[in-house]
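Q: please find the sequence and the predicted model below.
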Amino acid sequence: MKVTVKDYLNVRVGKPSVNAPTYQYLAPGSELEVEEQLHQGDKFEGVTTWLKDAAGNYYWSGATSRSETTGNQWWIGDYGIDLVWPHSKGEGVTVILLDSGIREDSPDLFGKTMTKRSVIGDDGTDTFGHGTLMSSIILGSGRSIHGVAPGVELISIKITNDGGIRGQDFLEGLNETEKILDADNNKQFVINCSLVSFGLGQQFELDAVASIKRILSHENVVLCAAAGNNSFRNPHFEIIPATVAGVIAADGLIKVNGNYERLLSSNYWPAVNVTAPGEYPIEALKDLFPHVDPQGTSHACAYTTGLVALFASMATAKGKKYNHLDAASLLARITFRDTGFPPSTQLIREKIINTSSDS
């Protein structure tokens, strides 16, 4: 693949290190032919990923057009998301976020196309941080964090002030979602429910499941939900919305010393659709929300929402609608659910780009 040099860049011989021998530097605007795979190496200005050419030379990715793939955003490179961006960044897709609201002045949301709503009697501004974090994972502009699908539009429906789920507020959020969907059957929607609920009573579960099923009956909607962080295996009760048939459920993994591990706190059961990245670098938000949790299945859900938005965007560009059956089919082919290992960049290219383009 070809990348463009953005800043003066040393050619490092033999290993991805700032201390490796160098015999020349490349000027901005130069083009490089390199492998698609990213290599871990010395950390420089916060970036630990390096590119390699056929001759065994290494190039620090932070000075190239692939610099979006920073060391603390390993999923962008490991899952090949930056290979999808030339084909789609989520344009034409609207994400509906049921969460704690958003802060438009957060660095990676500033200037984005977003609408705030609330079912709890305020203006929809996030005072807790969870909703702003999820939004940044999905569509962050890259001022400090790159979202998976930075081209989507966002409708935020605030259903909580503190991250806790109250049955009636959640139901009202679902009802508000139904109104949005019923008002526009021509748009493509992906819904993000990173907050989960359980044990709120049989009537709540019945009402919530009925609403979710109505939402999923739309042929232009995918609903993604977090599996939750209770370390449950094969739960015998409803975790809403993740256990509802048709919902794309996500549990989380992290990367430790180059190895992928499922989050110990992740709920997991055989019907979970995807094991997705469950961590997030919070440097961009630590001043606004110092208590934001850097790990959890909430993050995995937001990542999955962004990924699905990329699929849906490519489908809508061909005049097609995209639903939960389409998403589940493709996710099953590009993720290793039981191990959490990301697919190779070749598999990403074959399955995401080619399959989505042909679907």
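A: Ah, there it is.

Q: going by C-alpha atoms from here, please, whenever you check contacts or count neighbours.
A: Noted.

Q: Leu181 in helix, strand or coil?
A: Assigned with DSSP: H, G, I helix; E, B strand; the rest coil, Leu181 falls in the helix class.

Q: is it true that Ala315 touches Lys321?
A: Yes. Using CA atoms under 8 Å, Ala315 is in contact with Lys321, at 6.6 Å.

Q: so where do the helices sit in the protein?
A: All helices of the chain, identified by DSSP state H, fall at 74-78, 81-84, 130-139, 167-183, 202-216, 297-316, 324-334, 345-348, 356-358.

Q: try this one side by side with the last:
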Amino acid sequence: MKFRTIRATSTAVVLTGLLCTVATAPAQAATPVGWEGAALGLSAAQQQSQGEGVTVAVLDSGVYADHPALKGKVITGPDYFKDGLEAGDSQWGQHGTAMASDVLKVAPKAKILSVRVIDDKHEEERTEEDLKESFRKGNNPIADGINYAVQQGADVISMSLGGEDIFGGYSEDEAAALAYAARNGVTVLASAGNSAEVFNDVSYPAGYAGVIAVAATQQNGERASFSTVHSYNDVAAPGVDIVSATNTGGYEPVDGTSPACALAAGVVALMYGKNPKLSPAQVNDILIDTTHRPAGGASAVLGYGLIDADAAVKAAASPPKDTTSSVAYKGKEHLATPDGTSKTTHPEMEQGLWMTGLAAAGVGLVFLLGGVLLARSGRSKRTVPAGAPGMGQPQGYFPG
């Protein structure tokens, strides 16, 4: 049985270093807006809506609620990660605080519901005891967090996190929780993943049906080099040098599909502020219909293109009819994207990207075969922790 662990790593979401760690700002200060403001059309969008009355659940590593940019705007929910850390610890709320500030950068009058479902540890810092502890807990923080957010009346769920596993990271618990969110009209977004420079792995929860997967762009509008290329990509948002709040009261620039997801969640909050009766299907259709569509059309690179916040908020006032409904599963039929593209079939990709993927697959096969041989040779020496999980248990997660 392959070991699986809940994990967080800031290497996947590159903290590009302090361009400047800004001193603590006065109360109710806003997180600085950089190039992402113009790229998304925030100024015009915020003239129509600022997200008032909308609650965005940020499922992450915790949010430092006393940060000047967040003070009075954060409701702190339960800690489903249960590792004993608390607010104020240096390993608590690094990533989550940044993501909450990016949501509010777009929708300044929205409320944040913070639910802790991951930690901030780097992959290389995780110990064997951490691995055993994840087995002992036996819970699924992501599924628990989704269910809690829905029960608390969240309008939007933002998950700047992802899981990777060479055999796939699908979880029945998470799929059921996402279905619960859909039935209750909650729009869910997740970061597409930052593995394009490694193995371009499938990332969950972005890969689940019904989740809006957000890829990342750089300043010139092209895909950020780390942004995962995959058929589940729906839309894109800025993800390079996004100045975000820290858990120490300042600000620093962040790279990753994490801030891209948080910014997109802020746009959805603006849409709900304009029209609180929107369904998740309507939100999805509007975001897709109003993007800055790539010249070559939709693809696995940036989905349907960069979000246009101004156009999306305008369209929210008169949304397309929601024709979705619950249907019985009949076997071979499956969910598809709005244009009919199968969620399990990649659109045509650029030759360079295709060759990169083929090479990665070959390398992966070599590692897999090597791992099987090592596992067989060491089987008699290996001790599986008590209560090691089987199907449906939590897979590896890291900030997106």
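A: Arrived safely, thanks for sending. Given the structure is predicted, the values throughout are model-derived calculations rather than measurements.

Q: follow-up on the earlier one: mean neighbour count and distance to Pro277 of structure 1 added to the helices of structure 1, as CSV?
A: Shown next, in CSV, are the helices of structure 1 (neighbours: other CA atoms under 10 Å; distance: least, CA to CA, whole Å):
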stretch, mean neighbour count, distance to Pro277 of structure 1
helix 74-78, 22, 7
helix 81-84, 22, 13
helix 130-139, 29, 11
helix 167-183, 18, 25
helix 202-216, 16, 25
helix 297-316, 29, 5
helix 324-334, 18, 14
helix 345-348, 18, 16
helix 356-358, 15, 22
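
Q: and the ones you listed as JSON lines, adding distance to Ala225 of structure 1?
A: Shown next, in JSON lines, are the helices of structure 1 (distance: least, CA to CA, whole Å):
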{"stretch": "helix 74-78", "distance to Ala225 of structure 1": "19"}
{"stretch": "helix 81-84", "distance to Ala225 of structure 1": "20"}
{"stretch": "helix 130-139", "distance to Ala225 of structure 1": "12"}
{"stretch": "helix 167-183", "distance to Ala225 of structure 1": "13"}
{"stretch": "helix 202-216", "distance to Ala225 of structure 1": "11"}
{"stretch": "helix 297-316", "distance to Ala225 of structure 1": "6"}
{"stretch": "helix 324-334", "distance to Ala225 of structure 1": "12"}
{"stretch": "helix 345-348", "distance to Ala225 of structure 1": "22"}
{"stretch": "helix 356-358", "distance to Ala225 of structure 1": "22"}
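
Q: in structure 1, what sits opposite Pro141 of structure 2 in the alignment?
A: Correspondence of Pro141 of structure 2 to structure 1, assessed by TM-score structural alignment: Glu172.

Q: center of structure 1, which residue is that?
A: For structure 1, the residue sitting closest to the mean C-alpha position, by CA atoms, centre = their mean, is Tyr303 at 1.7 Å.

Q: ok, now which ones touch that residue?
A: Residues counted as contacts of Tyr303 of structure 1 (CA atoms under 8 Å, 6 or more residues apart in numbering) are 137-138, 148, 276-277.

Q: structure 2: which residue goes with that one?
A: Match for Tyr303 of structure 1 (TM-score structural alignment): Leu263.

Q: returning to what we had before: closest one to Tyr268 of structure 1 out of the contacts of Tyr303 of structure 1, please.
A: Ala276 (12.1 Å; CA to CA).

Q: need the nearest residue in space to the aligned partner of that closest one in structure 2, chain neighbours excluded.
A: Aligned by TM-score structural alignment, Ala276 of structure 1 pairs with Ala237 of structure 2. Spatially, and ignoring its direct neighbours in sequence, Ala237 of structure 2 is nearest to Ala260 (4.7 Å; CA to CA, 6 or more residues apart in numbering).
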